[in-house]
Every structure is written in structure tokens, then in C-alpha cells.
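Student: no FASTA, just this:
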């Protein structure tokens, strides 16, 4: 086993001109071993020659603004749909950009509207022939003829993005000065060749750089911006900003059919990640991924040839470089860096395939939106850290780091002390785990969604999120159903599977429990994927022959054949959707003798009323909100099923989930060494190092009793937020 030294550094520290003494001080206090520049900062010459790794940030598609200004034909483009307009007569004029930011978008004058745009009657959902509409470049208007009064019409148009979304955010939120940054689309061969040449020069100009930190490669996630420069739509993993006429033409050659503008705007849904993807959208994703991997691999090879390591920050222009895809390994990167604010984000980083070093860049970022007078950045940081620690116990993390303006962070001495403690705890973690994995309970857990592995550990945004305004756009504070955060810190092997996986490969024998969680119609629950008898039969067989099935929110929801829950026969329940109003409600009897009954305690949160009612007579109702089922359990053949109305994250909910998974795995009678059933304390055992970790999630002292491998009880006392290590 490779030994990790307790004195070796493990943090990447941001630098800033004028803060050299602060950097050198914190380099020791925070146990850093690498320095990095950040957006808006540069590496001081004196620090660039330090005996440490030097990370240099490059976002190549934003790197040469002179070229971007000279070549608008190479800027990022996307399809936008005009806001619907109702015809009041037999002609209609639509200004496509009405409602969108004029600072960010221009109508693309490099492509023929009659070839690449589409006008549609949304009332009848029919495409208007190109002979019946005209685009006036001078007025930027579309005139539609022979319209039907009181029908709605839209224009789907190709827009050129003249202000990069990240640059726009920093200018409007963090008061950055300077020109408006544009992003280039490297899909165009001439543009790609220029960027390759620019990168070769960049490598020559950075002799002290040891790690090239790509942020990232080609295409940004989707942020659509309204008339007042406000965000009106976000999709952190969407492929909407990858479009160009050249790419669409090449796609047709590659896949044998042409995509339409409607395939991208999707009637205004824009193929949101929370929607089950269409086959056409998945083909486009594959097409984009193939290009980005090829482009990224060329850049990485250049960096390696120059004697430098490479890192990818899974941040700005990361679309097409998804670490859970097999193609990602063809890029050849050395380090994966993920922005981590909770346990799910940590697992998204640590659970991906490959031998890359995993580095977590923690929040808060050292920007003025957090580091301002009257605000306490420690509050956000500690809220993040206690979630991250839970997940770190389950999968190994190699490095940590921060980004932003060090001068801002240095104005908060208690934050400096707080990060010193985080770094100390992380150093102990590296020393005591030696990069090994903690002991897991028997049986693999699979999370079933329309996306499967490609979207592993991606937060399943629920409807509640739509009505929540976070403190900042970059903060993923999740409300409502958050089963994955509960799961991120539990001692189970977890994998993510899709409906296509079941159809093509069946269900692997090492899977003991399948989880289906999410709102109806979402990619997470599955939507129309449940309209497949092969899937239904496979899952019934899985449970009937001894497997476990956990459904949360709207599992197997798809209205067909007289039922809403297509696996309602397995769960023994149904949801009221105003189609079964004639069925008479019966009083519920709460089961008190079930194995899981002992874990139904105060403080559990099942969210909003479920509108779910029992259908089977042998269902065990463990918790309810009035007549709304909140938690049920049932035997089905040789297997078991559990339904939960909702599962927001809190530690009591996480511990309940642990016991539910144990029961569904038929493991409730076994002894589980070093397993905590105390809500606020996580315990993990590392068999390869003989160390036990106990972590207190809350600020109050805690006492926990666990059994060791010999069945003997071990008492552990923890101070508030303490992380304790015990050698056995």
C-alpha cells in the first residue's frame, strides 16, 4: 500500500497579486502543496517559482478575445424559441428576441433563416411553410402570412451569443470591469486550428506551470437570459449551447437523419435534464461528446508533451466531458476537479471511473457575493463541510482546494481558522485511510432513472425547487425530495442504471435493491420509460425472486391501463390523480410491530402530502399524513417493497433510509460491525488500515454505541462537529 505522509500538503491554494505574504502564510497553515490562479487573478512571478505545483487556469474558448471579435461566425450559437404570440388577424409580426437579453444575444446573420429557422403554429403544432413567412434583417422581425386568428405562433431561431454567461454573471454579480467576454466554438475547423495554435503559444509562455487546469474545453452549460439580464432558465448539464449549422450538417452525415429546430427547443422545454431524453437528443449528445473528447484529447496530449500534468475543472465549458462516460477516459487527463458543496457533489467526483486524482474545490468561492461586510462565510462552509465529510467516509478523495480572491477571505480571520481546521481534518483523513475505501454493507444498491450511469450522482431536482429562490445562482441548495444526499453518506455500494440497461442487459445479480425516486414525468422517475412491458416484467421478477424495491415520490408513475403507478401491484398502493375519486377512503391503521416501526420517530420529514392510498390489504402502513401514505412496506413474492412519500435531507431521514435499505436487502437480522444507527453520528471502518472514523454532524456533543467485529459494544464520545479516529 502506498503510504500517505501526514506532513505532505494536500490543498490547492488560490493566489493573487499583492497577497504574496498571505499566500506564504496560508501555504503552511492550510497544508497546501499547490498554487493556482483563478478567474480575475494572475499568478505573481515570485510565487510562480515556488517549489510547489503551479496550477494555471486556461479556458481556451475564451482566451483570445481579439480573434473572437474578428470572427463572429465562430461564436457560440444556440436555438431559442420566441415567446408565443397570438395572431389577431391573418398576418402576424414577431420580434424573435423579444423577452431575451439584447446584451447577450444577437440574431445569427451567418446562417440562412429559411434553412435553419422554423415558424410553428403552436395551437395546432404544425410547421408553417417557409413560403408563408419572411425575415426582415433590417427590422429584425419575422412576418407570418395567412395566420389563423387566435392561434399562437412561435419562431425558433438561431441566436449568436455575444456575451459569455460566466463573464456576464461576474460583471453583474461581482462587479467585474472590462470588456464583455465572448466564447468561441471550436467545432469549426478554422477556429479549432487557431485555438490549437494559441494553446501551443500559451504553453511556451507558462514555463513554471506544472498543471494545466482546463476550465473546461468547448461548450458551456445552458443559461438563458431575459430582457432585464436576469436568468430565466438554467440547465447545468444541458447541451443547448452546442449548435451550429456546420455541426448539424455533420450530424446528418454521421447519423443518417437531420435534426430540426424543434428537436432543440422541445416546445419550450429545451430538453431539460429533468426530462426523460428523446432518442434524437441522446444522439446529439453522443455526437457532441465524440467531438469534445477528440478536441480535449488533442489539448491534453500537447500539455503532456510539454511536460505538464492536466486537470479538468468540471465547471464552465464542461459539456461533452462527462466523467461517468467511458469515452471520458480517452481524453487522458490526470486530475479531476469538481466544485463540491455537499455529499452528492462529492460522490459525483469520487465515484467516476478512471485513475485520475480527485480534487474537490470547496465552496464558498472567495468572491464578494459571500465575503462581504455583514455576512459570515463560515456558516455556508460548515453547512457544506458536514455533508461532504459523510460522503468522504464512503469513497476516497485525494485533494482539496479553494478559488477566488484571497484578499477577500483574509478579511475574515475566523474563516481562515475554520479552513485551517478543515485542512487538518482532511490531512488526518488521508493519513488514516491511505486512499482506501471503508467497509460496506452487503448488497449493491441501484438507482434507476432514464439517464442511468451518465447522470450518476446528479441532484434529482424536484418540483419544490421550482418555487425556491437560492441565495446565489451558483449555490445548489436543494429543497424537497433529496434522497441522494441521504444516500451519499451511507455504507452501501451504489450504481446508477437506466431503463435501457434493464432492457438490454437485464438486472445484475449483485444488485439487491433498486431505488426509483422522483416526480412524475421527470427523468428521475422515468416518465414514458414506464410504458414498456419488458421493464415492468423484469422489475416484478426481480422483486418476486427476492430483490428489494424502494419507491419515493412518484415511482413507476405513468398513467396507463387503469393505474398511475405501473408497479402499484408491487407496492400495493395507488396515487389519486382525480381518476379514482369514486374509491372510498378507509381508515388507516399504523403498524407498530414491523421491523421498520422502531425507526419511525419524531423529526422524520416526508414532505408534502402524497395523495397516495393503499390498494393491497397486506400492506404495512408505517407513517401517514392524515390519510396520505408517507411510509409503507410490503412483501411481494420472496422480495420486499417500500414506498416513501418524500425524503428531504436531514440526518434522521438518512438514518431511516439506511434501515429501509437493510430491510429491503433481507439483512435486518445480521450483525453490522461499526454501523451507527444514531442520527447525528456516522461511523466508518477501514479494514486495510485498521482505523475507525466517527463524525459528529451537529454542534452539540454526541454519544454513540456501536459493535465491533467481535460483537462487543464500543462507546464513542464526540464533541460538537468532532471527527475522531480510533485504532483497532
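Tutor: Nice, I can see it. Keep in mind the model is a prediction, meaning the values are calculated, not measured. Numbers count the residues shown, from 1 in each chain.

Student: only C-alpha atoms for contact and neighbour calcs from this point on.
Tutor: Noted.

Student: distance of residue 400 from residue 350?
Tutor: With distances taken as CA to CA, to the nearest Å, residue 400 is found 12 Å from residue 350.

Student: tell me which of those two has more neighbours.
Tutor: When neighbours are counted by other CA atoms under 10 Å, residue 400 and residue 350 differ, and residue 350 comes out ahead with 24 against 21.

Student: residue closest to the middle of this protein?
Tutor: residue 458 (3.5 Å; CA atoms, centre = their mean).

Student: what about it, helix or strand, and which?
Tutor: Per DSSP states H and E, residue 458 falls between elements, in no helix or strand.

Student: doesn't residue 349 make contact with it?
Tutor: No - applying CA atoms under 8 Å, one finds residue 458 not in contact with residue 349, separated by 10.5 Å.

Student: which residues are in contact with each of those two?
Tutor: Both residue 458 and residue 349 lack any common contact, where contact means CA atoms under 8 Å, 6 or more residues apart in numbering.

Student: not counting its neighbours along the chain, what's nearest residue 449?
Tutor: residue 524 (4.7 Å; CA to CA, 6 or more residues apart in numbering).

Student: any chance you could map the strands in the stretch 251-400 of the chain?
Tutor: 309-313, 335-340, 357-362, 399-401 (DSSP state E, counting those that start in this stretch).

Student: this is the other structure I want to compare:
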């Protein structure tokens, strides 16, 4: 019987002692934490629970930051595009930015560190032809070409921490001081963060776990003049830039970065951009520096007898847990926000820490916990998507954040969390440390490889865009599927080839993006090695615009593997005869509805060997093709759903030539899944929906039986090695 206590972290706050004790017992929590905007009373800290204390390394110390304004964190920004109507142009470069967040850097020489660019030609305007009016925050440019467009790339100080700013605005904190982030690369700041931590550790004897939130540099989050999000990149290194960093980079790497290497035509090296060598060098440079500095803070924490936990978010830039240097930091634990199965796996798959923890949604903030709303709906949806991933690689702990007093006002939610925490402990106690059954090994191929394991765009407003939607859908489907997943880059294949144990490679995304690959597909070593691998029996799945780059008469560079290409309008004079669909196909055997997201148009079959599986609206949405001993599969798009999860699973087994093995540990109902654990002779059948489901279940020996599951139910079964 699973013990109904432990592995759960409860947020609390001041003047909430009795209610905290009640929920500690009800939810079986064994740890308490504060949140941004809350503190724990001394009486609460004396309860029988581990105490997590939020610690901000490079913010919430305005008394220091105000004295060292030259050490405030910086970032490069680009002005709006401005059209010259004569040989002179005046640009108000702060237009469109939130002036409570940023201030121009006039401390350093603007002629050395800023850049004015003719965006019509891409040429840099000679600094002698422009001046800065600091009083009005304008750049005046002379001797330029009329009717060309111009931008200013400028250094700015970030005078308000983005997370505190977001929370401040969301929760209407009024005149609460704006927290100023400072740069640990600067001498005074570097010494301050270490001295302050030493004193803080001594002054907080009741703290068991220092929850670093996080360390030094925030992901790129810039607000507009309406105090709304303007640019968000959860992986953006823009806020790690400074004159000191640029000088240190030049000394270490042997060349100097331009402002354009960071501004990137206004794209700011977003996750969707194929990374340049300069940007990858900069990422590596920042990660090394951050790892060295983090290691010192972790050691101070350990010396005081406390654990060091990192929040995977906010100021996490440079601490990427799948990077080369994270293992050197000595971190005890990582905690992150769980929004779905993908984000759960991003946390639970991290190696080199003693334990991982997920902060589940909803956050206890008034944007969810208000009269008339039912937070149980969001909580249950979040749990069901995350639970699929838990069955593959469980977190060690779960918890919540925010104002506990808000959640306490919703009794139905309180009761639901009790059920959820009990179920989590049951899952953990059954399978922690046990390798689940996997029928295939699948590699996701993109520009980032292992560095961005289980990571995509990670910004909420990106969901409407089909490429982000599809890529997230693929990872979400895989996060809880009975396959092993690895992440490889194009350079991995070029330099090292393809590992022998990989059954299927998936390449997906829009043309030109880091996920699809862009100009990487011109690399002959890449395409040759992949064709050879498929020819020898490998499976290749392309989704969206895979292998896409217009080159030598092809758009899909592996069109011969996929059996399809995309018409760009250049070969409209060439007839496309092949439109007849197959009568039936393994991939769609139990699929009744199709959702590819936004339509992908103008994909056509190369010849009559291509198996067109779904041809609707005059377009190919799903097809398969043989290539030597291997197979290629094309899918137009794959937003996450239970049906699309099944579609992807069937496509993978078909591509791998292992159709006969799919019915081992299998549920016929697409809303249900089977997870087997041969090491302990157990398996679980789960209902991923909020409705009652009946399914045929195939056990490890391929024997079928009928099973009915209540909404969201999980049923554990034992079996013998003989099935």
C-alpha cells in the first residue's frame, strides 16, 4: 500500500498557519515553500516539513543596484524600421518599447557599441554619419539613401526584472518597488552575490533547500509601450549581453561579435532561427561562465548544510541542463513548471541531480482562482497530459506555487489535489528507477540536438503558429508513448553518423527554421548519410516541410526518401499525375478523424510508387514510400491529440518495418494506453480522457482482453513472464 505522505511541496504564506497544517495533512505534503510575493511565518517554518526558500541571486537588492547602475544587466535591442524620405532621417529608437523596463546605455561609447544599418542593402552606416540625441533618445542619420529603410541596434539597461514585472502587472502590486537586475559578470555585483549569500545562509537556519530562482540571466522577455509582451524567447540569451561580456568573448574566442550577431535582423536568434556559428559560440561562452559562477554558489550552500535547487525558468539562461557544463555545477535538484507531458519530460529526464520536481498548474494566482471559475478543469487537463509522461520517466516530486489562501477558497480543487497527489505517489512507488518497455528508439533531428531535449518554443503566444503547434504536438505525443526518444543535430550526423540502435528519425517544421533545418540540407554529407541509412532499413518521417531548402530542383532534399516534394510554382508546367489513394493502410487502420493543423498545400507524389494514404481537398496530407530496405512517411502536420498520437505511433512502426510488433502492450482505444515494466512484471492501463472508456488490451504476449476504465482511471496489473 502506498504511503499517503511525501514527495509533495506546498506553497504557503504569512498568517495562514492553521490552513497550512490542514492542507499539509490532506495533501500529504512534506515540504513547504514561499513564492514570488509571499513569505513564510516563523511558526510555519517550524512545522514538520522541509522548508524551501526562494532566493534571487541577481534581483530584489535595489539598495545595491541603485549604487551601481553601471552594473545593471543589459541587452541589445533594435528600433523599428524607418523609411528615409531624404538624405537625413531621425529615428526615435525607443518607440514601441516599455520605458519602465529599459533605458539606453549612454555610459559606454555609443559609436563603438551601437550600429545603424541600411536594411535595404544590409550595409552598416558609418558611425561618422549619425549622432545620438540623448535628451530625446533619438538617432539622427545623415548622408543616406532616400527610400531605404534603416534601423538602430542599441545597448540598453534592463531596469526592471521581467518576471517581477510580469507578476507586478498581473497581480496589481501597485507601488511595490521595481526590482532591478544586476550583472554578476561585473566586479562589484560578483562580490556582492557571494557575500550576500554567505550572510543569508547564516541568517536563515530554518531553510533546508535554497530554491535559486534562478541565477543570473533572464530569458529574453521584452515588453512593449502598452506594458504587454513584445518579444518572448524562453531560450533567448539576449539579456546576458554586456560590454564586459562582449570584451571577454573576444578575448576567449579570438573574434569580436557585432550587435547584429545578437539583434539578428530583429529575430534575436529565436529558437526558430537556424543558429549561426557566432551565436552557438556565444551560447557556449555564456554557459561556461555561468556554470563556473553557479558552482561557487552551490558550494557555499552545501557548506552551510543546505541543498541547492534550481528553478528551470526565469533567470535560467546559461544553466541549460542538457548542455555540456551543467553537470559541473553540483546542483542537488531542479524544479520547473509542468504545463504538459513535454515540459514534464524536460525536467524528469535531467541527469546529474539527486531529484527532480515539477510545479503543476494552475498557479495559485487571481487570474485562475476567481469567483465563477473552476480551477479543477485546468488542473485535471494538466494532470492527464503530464501523467502520460510520468509513466515513462517520473519526477521525484510535485508541487504548486502561488497564494495558498486563494486555492483554499475552492474546496472542490482542494479535494481534487488530494486525489492527484495520492495517484502520483502510487505511480512513483511502482515505477521509479524501472525501465519501461519501449518498442522503438526514435530520434528527433533538428539544429539544436541534445541541447534542447524536450524543448521547443516554450512561449504561450506561439501556439497559434502551425509550425510551433506541430512541433510541440510531436513532442507531446512522444512524451508519453512507449518509445525511447533521443535528440540529435544535423552536425551529429555529419560528424558521427547515425547510431545503430535508432529505428526512426523524425524531421519536422517549417522551411528555413531550426527545426526543419534550412540551408543545412545543402550539406552533402547529411543527405548522403541519411539516404544510405534509410536504404539499409531505417525509417524516416517528415512532418510539415521536412528537409526543406530549394536546391538543385528539389524543395524537400530527401524527396526521394519521402516519395513527395512540394511545388513552389517553378514546375507548374510539369504535370502531376499521381493522386490515387490506397484502399487501406496500416498507418490509418484505427484512425477515423484527421487533423493536420493548418493545411499544407502543394505537396505532390513523385511517382506511382508513393502510397498516398490521405488525399483530401486536392492535397496530399499523408503518404508513405519505400526506399531500398527502408521507408519514408510524410505527414502534413501533427497538432497534439489522442488520435494524432496513435497516428504517429503507427507511422513510426510502419517506417521501422515493425508493424507486427505494435500489438505488444497495446490498447485499441486511442484514448487509452498501456505502459509495461518487465523488470517488475507489472503494467498499467490508463484512460487519458475525462470520459468512461472501453478498450481491448493486448498484453506482452499479444493476448487480447476487454477492459472498461472510469474517467481518468489508471489500472495496475501484474503478469508472469509467460504473459
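Tutor: Thanks, I have the structure now. Just so it is clear, the structure is predicted and the values come from calculations on it, not from any experiment.

Student: possible to save the strands of the stretch 251-400 of structure 1 as a markdown table with distance to residue 488 of structure 1?
Tutor: What follows is the strands of the stretch 251-400 of structure 1, written out as a markdown table (distance: least, CA to CA, whole Å):
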| stretch | distance to residue 488 of structure 1 |
| --- | --- |
| strand 309-313 | 21 |
| strand 335-340 | 13 |
| strand 357-362 | 15 |
| strand 399-401 | 18 |
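
Student: according to the alignment, stretch 208-225 of structure 2 goes to what range in structure 1?
Tutor: Mapped onto structure 1 using TM-score structural alignment, stretch 208-225 of structure 2 spans residues 210-227.

Student: first-to-last residue distance for the matching stretch?
Tutor: Taking CA to CA as the measure, stretch 210-227 of structure 1 stretches 43 Å from start to finish.

Student: longest helix in structure 2, by residue count?
Tutor: helix 277-303 (DSSP state H).

Student: what are the buried residues along that helix?
Tutor: By 16 or more other CA atoms under 10 Å, the buried positions in helix 277-303 of structure 2 come out as 278-279, 282-288, 290-291, 293-295, 297-302.

Student: same question, stretch 483-496 of structure 1
Tutor: For stretch 483-496 of structure 1, using 16+ other CA under 10 Å, the buried residues are 483-496.

Student: got a list of what the counterpart of residue 453 of structure 1 in structure 2 touches?
Tutor: Alignment note (TM-score structural alignment): residue 453 of structure 1 maps to residue 450 of structure 2. Residue 450 of structure 2 makes contacts with 322-323, 486-489, as judged by CA under 8 Å, 6+ apart.

Student: please apply the same query to residue 523 of structure 1.
Tutor: By CA under 8 Å, 6+ apart, the neighbours of residue 523 of structure 1 are 273-277, 449-451.

Student: any idea what it aligns with in structure 2?
Tutor: So residue 523 of structure 1 corresponds to residue 514, using TM-score structural alignment.

Student: what do you get for residue 559 of structure 1?
Tutor: Using TM-score structural alignment, residue 559 of structure 1 sits opposite residue 550 in structure 2.

Student: quick one on the thing from earlier: measure the closest residue to the match of residue 523 of structure 1 other than its chain neighbours to residue 342 of structure 2 for me?
Tutor: If the residues on either side of it in the chain are set aside, residue 514 of structure 2 comes closest to residue 274, at 4.1 Å by CA to CA, 6+ apart. According to CA to CA, residue 274 of structure 2 and residue 342 of structure 2 sit 22 Å apart.

Student: also residue 149 of structure 2?
Tutor: According to CA to CA, residue 149 of structure 2 and residue 342 of structure 2 sit 41 Å apart.

Student: which one of those two has more residues nearby?
Tutor: The neighbour count for residue 149 of structure 2 versus residue 342, taken as other CA under 10 Å, is higher for residue 342 (27 against 20).

Student: quick one, what contacts the more buried one?
Tutor: Neighbours of residue 342 of structure 2 in contact, by CA under 8 Å, 6+ apart: 386, 389, 454-455, 472, 475-476, 479.

Student: skipping its backbone neighbours, what lies nearest it in space?
Tutor: Nearest to residue 342 of structure 2 is residue 476, by CA to CA, 6+ apart, at 5.1 Å.

Student: now do the SS call for that neighbour.
Tutor: Under DSSP: H, G, I helix; E, B strand; the rest coil, the three-state class of residue 476 of structure 2 is helix.

Student: if I look at the residue mapped onto it from structure 1, how far off is residue 323 of structure 1?
Tutor: Using TM-score structural alignment, the equivalent of residue 476 of structure 2 in structure 1 is residue 485. Going from residue 485 of structure 1 to residue 323 of structure 1 by CA to CA gives 20 Å.

Student: for residue 26 of structure 1, same thing?
Tutor: 32 Å.

Student: again with residue 500 of structure 1
Tutor: Taken as CA to CA, the span from residue 500 of structure 1 to residue 323 of structure 1 is 20 Å.

Student: between these two, which one's more packed in?
Tutor: residue 323 (20 against 15).
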